[in-house]
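J.: Generate a structure from the sequence data that follows.
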Amino acid sequence: MNDVLEQLRAAILRGEYAPRQRLIETDLVKQYDTSRFVLRNALTRLASEGLVELQPNRGASVREISVEEAIEITEIRRAVEGLVAARAAQRITDDQIAELRALGGEMTAAIERADMLRYSELNAQLHSKVRAIAQHAPATRIIDQLNAQMVRHQFRLSLVPGRPTVSLPEHLAIIEAVCARDPDSAERAMRVHLTSVLDALAAFAQPSTAGAGR
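T.: Okay, here's the model as predicted:
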């Protein structure tokens, strides 16, 4: 089941299936060369991760995450990723310091080239690297599941004009605090960054809120 689960999860995260799109069992069984039993187990697992919605008599569909829910998810991320950044500052090695600073240099170069897609990739790599350094398995599992639900909104944020130039100094501050082995500053820098993400998501929510009142 794990192969089918991983492949289907990756396809959803890459955007191969649109929000609310039905996931037809007969098509997926052929596509992934698997059985209905294995596929249904995979869909049940993805439903528990918040990526798929299962409805009686209608089957499975890709779950749509609203901006309002994305805000709530980010509030949880702010608390957990702050903890992870503090732990990373306590555990980072000299080699990892060099790797983090090199990543910061790549992010800066991507902004200078106006390569927003590359910057978005490096953004994800930075957060993943901090988690790897922290070696906090329960927190990593929580964040991975939350991020899976947030991927479309994160990509959308990265393309907002001016947003990367706001987030770059925040990311560099996280890097410097972790590399300085300062847990309090690392946690604070991560929380400041994710508060900024919350503000940007709230700006997305305003038009839909205004429209709902008409």
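J.: rest of the way, CA atoms for contacts and neighbours
T.: OK.
J.: Contact partners for the closest residue in space to A79 that isn't next to it in sequence?
T.: Excluding the flanking residues, the one nearest A79 by Cα to Cα, 6 or more residues apart in numbering is R191, at 7.2 Å. By Cα atoms under 8 Å, 6 or more residues apart in numbering, the contact list for R191 reads R78, A79, E81, G82.
J.: out of those, which are inside helices?
T.: Secondary structure from DSSP state H places R78, A79, E81, G82 of the contacts of R191 in helices.
J.: what about the second one, how many residues close to it?
T.: By that I understand A79. Close neighbours of A79, defined as other Cα atoms under 10 Å, add up to 14.
J.: what separates it from A89, distance-wise?
T.: 16 Å (Cα to Cα, to the nearest Å).
J.: hang on, the earlier thing: in TSV, list the ones in helices among the contacts of R191 along with distance to Q21.
T.: Listed next are the ones in helices among the contacts of R191 as TSV, based on distance: Cα to Cα, whole Å:
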residue	distance to Q21
R78	30
A79	32
E81	31
G82	34
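J.: Give the PyMOL command for selecting the buried subset of these.
T.: Selection of the buried residues among these in PyMOL, burial being defined by 16 or more other Cα atoms under 10 Å:
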select buried, resi 78+81+82
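J.: Going by distance to I65, which of the ones in helices among the contacts of R191 wins?
T.: Nearest to I65 among those is R78, at 18.2 Å by Cα to Cα.
J.: Who are the contact partners of the closest one?
T.: M190, R191, L194, T195.
J.: Second chain to compare with the first, below:
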Amino acid sequence: MDDGLVPRHHDLSNKTVNSFANETRMPQISRPNRPGTLAHELIDRIREAIVDGRYAPGQRLIEADLMRELQASRGSVREALRRLGAEGIVDLVPNRGAVVRKLSRKDFCDLFRMREALEGLAARMAAERVAAHGLAEPFLAAAAATAEADDQGAAAFSRQNRTLHQLIVDFSDNAQLAESLEQMRIPLARLHIRSAVDASYRDDSRDEHKAVIAAIAAGDADAAETAMRQHLRQAASRVLAIVDSELARPAA
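T.: Presented below is the predicted three-dimensional model:
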């Protein structure tokens, strides 16, 4: 994403946003308070497996298999699955156990409408903080650290995309907003990777990212929210096309 918007003399590849904040006197970013318990570690690992597609929608999560894969006790695995059920990431089905939640087309539409509203708000709030605290340079430097050196395919692009969107949420400095968006990200991530297989989609998305980054760096809250909403509408149209193709496919 070398477009002149992002100063390349900053190398943030081994820095967190908060450590960079300390160096630049940037106000500290708030994140959801997540205790470092074993259950939380297991939740994060199961979430990532769902995002990566290792656990597919509708797949049963067998406790014995998870115990072996995660090197965890039955009690810890059950607690992690119970919490994931409370978050709506898995369904807890009587006599079957935990099953990765399978969403309908309406569910996906609803998620994207909520995500558009919340990430649009995050972009607005990030732009307001950049303007209020003079954070254009640290924001641009942090955004540069999320960019791919070259187009390395769908998986690399998807990781970069998630990192950039999370950065914008971090700069909004709203922990409740961050937590809500984290729960929405899980069911959409697998389909985002599939849509990113198309190189033209990756190119379009990078251009849309540039518009969002430029608006936030300029401290233009209206433009930042508009650019983010437009970007997510385009993403929704791609993902819903994949959903439609999957729904049209005969059941195995």
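J.: Buried ones among the contacts of R78 of structure 1?
T.: Buried among these by 16+ other Cα under 10 Å: M190, R191, L194.
J.: nearest to S66 of structure 1, of those residues?
T.: Using Cα to Cα, the buried ones among the contacts of R78 of structure 1 come closest to S66 of structure 1 at L194, 17.9 Å.
J.: Map the closest one across to structure 2 for me.
T.: In structure 2, the residue paired with L194 of structure 1 is L232, using TM-score structural alignment.
J.: how near is its match to V17 of structure 2?
T.: 24 Å.
J.: Pull out the buried positions in the stretch of helix or strand A227 of structure 2 belongs to.
T.: A227 of structure 2 is part of helix 221-248 when elements are defined by DSSP states H and E. Using 16+ other Cα under 10 Å as the burial criterion, the residues of helix 221-248 of structure 2 that qualify are 221-232, 235-236, 238-240, 242-243.
J.: mean per-residue distance, that helix to structure 1?
T.: With mean Cα distance after the TM-score superposition for structure 1, helix 221-248 of structure 2 departs from structure 1 by a mean of 2.1 Å once superposed.
J.: contacting residues around the residue nearest to the spatial centre of structure 2?
T.: Closest to where the C-alpha atoms of structure 2 average out (Cα atoms, centre = their mean) is R162, at 4.2 Å. By Cα under 8 Å, 6+ apart, the contact list for R162 of structure 2 is empty.
J.: what residue of structure 1 matches up with it?
T.: In structure 1, the residue paired with R162 of structure 2 is A124, using TM-score structural alignment.
J.: do you know how far that match is from Y32 of structure 1?
T.: 28 Å.
J.: repeat for S158 of structure 1
T.: Distance of S158 of structure 1 to Y32 of structure 1, computed by Cα to Cα: 32 Å.
J.: Ok, R113 of structure 1 next?
T.: 39 Å.
J.: Those two: who's more crowded?
T.: Y32 (14 against 11).
J.: Sketch out the helices for the stretch 151-252 of structure 2, chain order is fine.
T.: 154-172, 175-195, 199-217, 221-248 (DSSP state H, counting those that start in this stretch).
J.: after superposition, how close is the third one to structure 1?
T.: Taken against structure 1, helix 199-217 of structure 2 registers an average deviation of 1.1 Å after superposition, with mean Cα distance after the TM-score superposition for structure 1.
J.: where's the residue located most distally from the centre of structure 2, which helix or strand?
T.: The centre of structure 2 is farthest from one residue, N95, which by Cα atoms, centre = their mean lies 32.5 Å away. For N95 of structure 2, there is no enclosing helix or strand under DSSP H and E.
J.: Could you tell me how far it is located from L111 of structure 2?
T.: Distance from N95 of structure 2 to L111 of structure 2, by Cα to Cα: 29 Å.
J.: did I read that right, D150 of structure 2 in a helix?
T.: No. D150 of structure 2 is assigned coil when assessed by DSSP: H, G, I helix; E, B strand; the rest coil, not a helix.
J.: how about it, what does it touch?
T.: D150 of structure 2 neighbours (Cα under 8 Å, 6+ apart): none.
J.: what's the answer for A127 of structure 2, then?
T.: Here A127 of structure 2 is in contact with S172, A215, I216, A217, A218, G219, D220, A221, A224 (Cα under 8 Å, 6+ apart).
J.: what do we get in structure 1 for it?
T.: By TM-score structural alignment, A127 of structure 2 lines up with A89.
J.: Would you mind getting the average deviation of the helix or strand hosting that match from structure 2?
T.: Using DSSP H and E, A89 of structure 1 sits in helix 67-91. Taken over the aligned residues, the distance from helix 67-91 of structure 1 to structure 2 averages 1.1 Å (mean Cα distance after the TM-score superposition for structure 1).
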